[in-house]
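S.K.: Just a sequence and a predicted model for now, questions to come.
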Amino acid sequence: MLKAREIFEKLSEWPHRGCGSEDEMEAREALIAELTGEYGVDITDEGFKCPRSYLPFFWMIAIGQAAVVLLSPWAPAFMLAAGILFFLSHLLYFDWRVSPLIWWGARTVTANVSASKGAGNRLVILMAHLDSAPSSYAYRPEQVRHFKLSVYMGTFIVGLGALIPAMGTQDVTLPNWAGWIVAVLLLGQAVVASIDFWRFGYTPGANDNLTGVAAATEVASRLWKTMPPDTEVRLVVTSGEEAGMLGAQHYWRQHRDELKQRETHVLNFDTVGYGNLSYVTQSGGFTPVYYDGPLARAAAAVTKIDKRYGHVTAAKHHVGDFDSVWFARDGISSLTVAAYDDEGLMPHIHTQEDKAYHVDMAIVEDAVRFGEAVIRTLPKR
């Protein structure tokens, strides 16, 4: 049986696993090599093209809206249409919904790994993302507490790219200096979002999310060893999560018909190596995402009926979102297991401090046991 600790130690040989990078590819191949030793498990490598991170999208919005603002005096109606497109793309992205322009710049070849065993009407997916994040100024300890405020302020500035040409269509013209100030603010946002990546590159990604990959892999291995009846158990390790949960979005789109036809449950593991183990009942950006389906009810039941998991609590996630969001918004039973410190944050993630020595493997192993208990507690439909 595959062990989370061994998977974590093995994959830690490839830090800085940016989407489509050589480190990510080699780590994925090492994981596949481990999975091939599992009896009766079918493994597939589902390739797709993806942006390397969310930064190309941020720059497209910033440059596009800056151009809209500066050109609106000459073509206000056309610039209004462009400004609305850029603003809606930004708004949908930060509400963690499908955004019209998010796949722009998708030239990097990467892949999701899928390993499955069993058959039946019920499909259980254990999910985690392998790619690591670009280093981010917004996740520095002194900044991450103000993450939502920065998102709201940034959205307001991007919204000016639609408001200014709208005013132009009503013959209300701002002075040139005002347009240049807005353009500088727009481009300044992109610079702030990129500066730590320019300096440091991708993060080591130990807690976010080698811990999740290790936990999901062991849970799958445990279930494969003693299969639940009438069930297919599938491990899905995604890429492109740090580009906007795009690997999971791609998987959801490619497999949606199958997922909707079967009794599907998606249990996602993300950042389970530091703090207090939790299962996430609410996330989302401008509008909330509620996790209240069978998996969430099973998780709540496990914490009540088994004293080994009485310390596991329900949590609301406030910074970003998870691969599970696409499935939850589509009405598919889904849940994310994560860990938080006493302030409800995930320390060190998206920074160069996200290294293996900050990870507590006892929490990862606790997540494994809890995840298996949740799946085995699921009632039959």
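M.R.: Received the coordinates, thanks.

S.K.: contacts, neighbours, all on C-alpha from now
M.R.: OK.

S.K.: Quick check: what element follows the biggest helix by length in the chain along the chain?
M.R.: In the chain, assigned by DSSP state H, the helix with the most residues is helix 176-200. Using DSSP states H and E, the helix or strand that follows helix 176-200 towards the C-terminus is helix 211-225.

S.K.: for that following helix, which positions count as buried?
M.R.: 211-224 (16 or more other Cα atoms under 10 Å).

S.K.: Which stretches in the stretch 51-200 of the chain count as helices?
M.R.: Here the stretch 51-200 of the chain has its helices, by DSSP state H, counting those that start in this stretch, at 55-71, 76-94, 141-144, 147-169, 176-200.

S.K.: another structure for you, compare them:
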Amino acid sequence: MGAAAAIADDVSNGPRVARKATQQPQTTWNVVAEAGDPAAERTLVVMAHHDAAPTGAAFDQTLQRTMAKLAPGVFERVDTSLPLWWPVVAAPALSALGAATGRRGASLAGIALGALATASFADIARSPIVPGANDNLSAVAALVALAERLRAEPVPGVRVLLVSCGAEEVIQGGIYGFAERHFPQLDVERTWFLNYDTIGSPELVMIEGEGTMVMEDYHWRSFRDLIDRVAVREGLALRRGMRARSSTDAVIPSRARYPTATLVSFDRAKAMTNYHQMSDTPENLDYGTIERAVALTHALLGALAGDEAASGVPSGR
């Protein structure tokens, strides 16, 4: 049962007792740039991550795309992705339960799930690293494009931090270093976080929250409502209402009580195109979606600089 608790703690960005006890701290690199109005009291932190993902059979999208074809109406109503980490945690938990109660079925189920998880992770470990165009160089490119647009079209009244974190694929690596170094200087009442993660698929999506084990909506819905209003006003298509069972760097500022939102992208099967696949190359990106993310962020800065900022920040609470 301790193994199940350790896995759940690690993948959900908990205290990570087992990781800290068994691993030496590793070094990664974050890139932080400042743009916008350097004297402004309000700050928008726009985040990405610049490491690339592994491949493996676990990331095959055939089943998801088949379900979308066979039952499109049912599939359309499901706005929360499948909890893929639950079987991994269930394997040692069922084995422990079977050993403690003498239930052979629970033990066999735990062994079967454990073998499947072990094979899956072994396959991932031996598989090549993807080119990473969608996940997540699309977001890094958006940071560069946003910096260029701010130089051409400055927005007074908001400072912008452009942050690209390393080691996101190990379940949030670099964001912890950024938090330790920068959170003490970022006033929770005057700072917002917007995370870009895999934004090169056809449809731009703002997810409401995430949770590998327990679903957590991002802090301060009013900020997400503000982004939605800006998108409507600017005529930028943006889907809402979806939640992810994977983890992103956004969970760290959200738990620190910063108003937080994440932009991702999907195709018609609600899949991130070429996600963790060797086909994740530049020619397979939807550059229009990346452009919409940048345009939305630039327009959001104008809203945050004005009176609308009050609706997107937990002032006084």
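M.R.: Sure, I can see it. Predicted, not measured: the structure shown is a model, and the values here were computed from it.

S.K.: Relative to G209 of structure 2, how far out is L143 of structure 2?
M.R.: From L143 of structure 2 across to G209 of structure 2, the span is 22 Å (Cα to Cα, to the nearest Å).

S.K.: Out of the buried residues of helix 211-225 of structure 1, the closest to V302 of structure 1 would be?
M.R.: V219 (15.8 Å; Cα to Cα).

S.K.: Looking for the alignment partner of that closest one in structure 2.
M.R.: V219 of structure 1 maps onto L146 in structure 2 when the alignment is built from TM-score structural alignment.

S.K.: Helix or strand for the residue nearest to that match when sequence neighbours are not counted, just tell me which one.
M.R.: Closest residue to L146 of structure 2 apart from its sequence neighbours, by Cα to Cα, 6 or more residues apart in numbering: V294 at 5.7 Å. Per DSSP H and E, V294 of structure 2 falls inside helix 287-305.

S.K.: what is the orientation angle of that helix with helix 138-152?
M.R.: Between helix 287-305 of structure 2 and helix 138-152, the angle comes out at 50 degrees (axes from the mean of the first three to the mean of the last three Cα atoms, to 10 degrees).

S.K.: What helices and strands are in contact with helix 287-305 of structure 2?
M.R.: strand 42-49, helix 138-152, strand 158-165, strand 203-210, helix 221-234 (3 or more Cα pairs under 8 Å, 6 or more residues apart in numbering; DSSP states H and E).

S.K.: Off-centre distance for that helix?
M.R.: Distance, stretch centre to chain centre, for helix 287-305 of structure 2: 18 Å (Cα atoms, centre = their mean, to the nearest Å).

S.K.: Check stretch 175-189 of structure 2 too.
M.R.: With Cα atoms, centre = their mean, you get 18 Å for stretch 175-189 of structure 2.

S.K.: Over to stretch 211-231 of structure 1?
M.R.: 21 Å.

S.K.: who's in contact with that stretch?
M.R.: Stretch 211-231 of structure 1 is contacted from outside by 1-5, 7-8, 38, 117-124, 126-130, 233-235, 237, 268-273, 359, 364-365, 367-369, 371-372, 376, using Cα atoms under 8 Å, 6 or more residues apart in numbering.

S.K.: one more time with 6 Å, if that's ok
M.R.: Under the contact criterion Cα atoms under 6 Å, 6 or more residues apart in numbering, stretch 211-231 of structure 1 has outside partners 1-4, 7-8, 119-120, 122-123, 126, 128, 269-273, 368, 372.

S.K.: Also stretch 242-261 of structure 2?
M.R.: Here stretch 242-261 of structure 2 has contacts from 79-81, 83, 172, 188, 192-194, 207-212, 218-220, using Cα under 6 Å, 6+ apart.

S.K.: Give me the buried subset of those.
M.R.: Applying 16+ other Cα under 10 Å to the contacts of stretch 242-261 of structure 2 flags 80-81, 83, 172, 188, 192-194, 207-212, 218-220 as buried.

S.K.: Pull up the gap between the counterpart of the residue nearest to L146 of structure 2 in structure 1 and V280 of structure 1, please.
M.R.: Under the alignment (TM-score structural alignment), V294 of structure 2 pairs with V368 in structure 1. For V368 of structure 1, the distance to V280 of structure 1 equals 16 Å [Cα to Cα].

S.K.: Likewise for F48 of structure 1?
M.R.: On the measure of Cα to Cα, F48 of structure 1 and V280 of structure 1 end up 29 Å apart.
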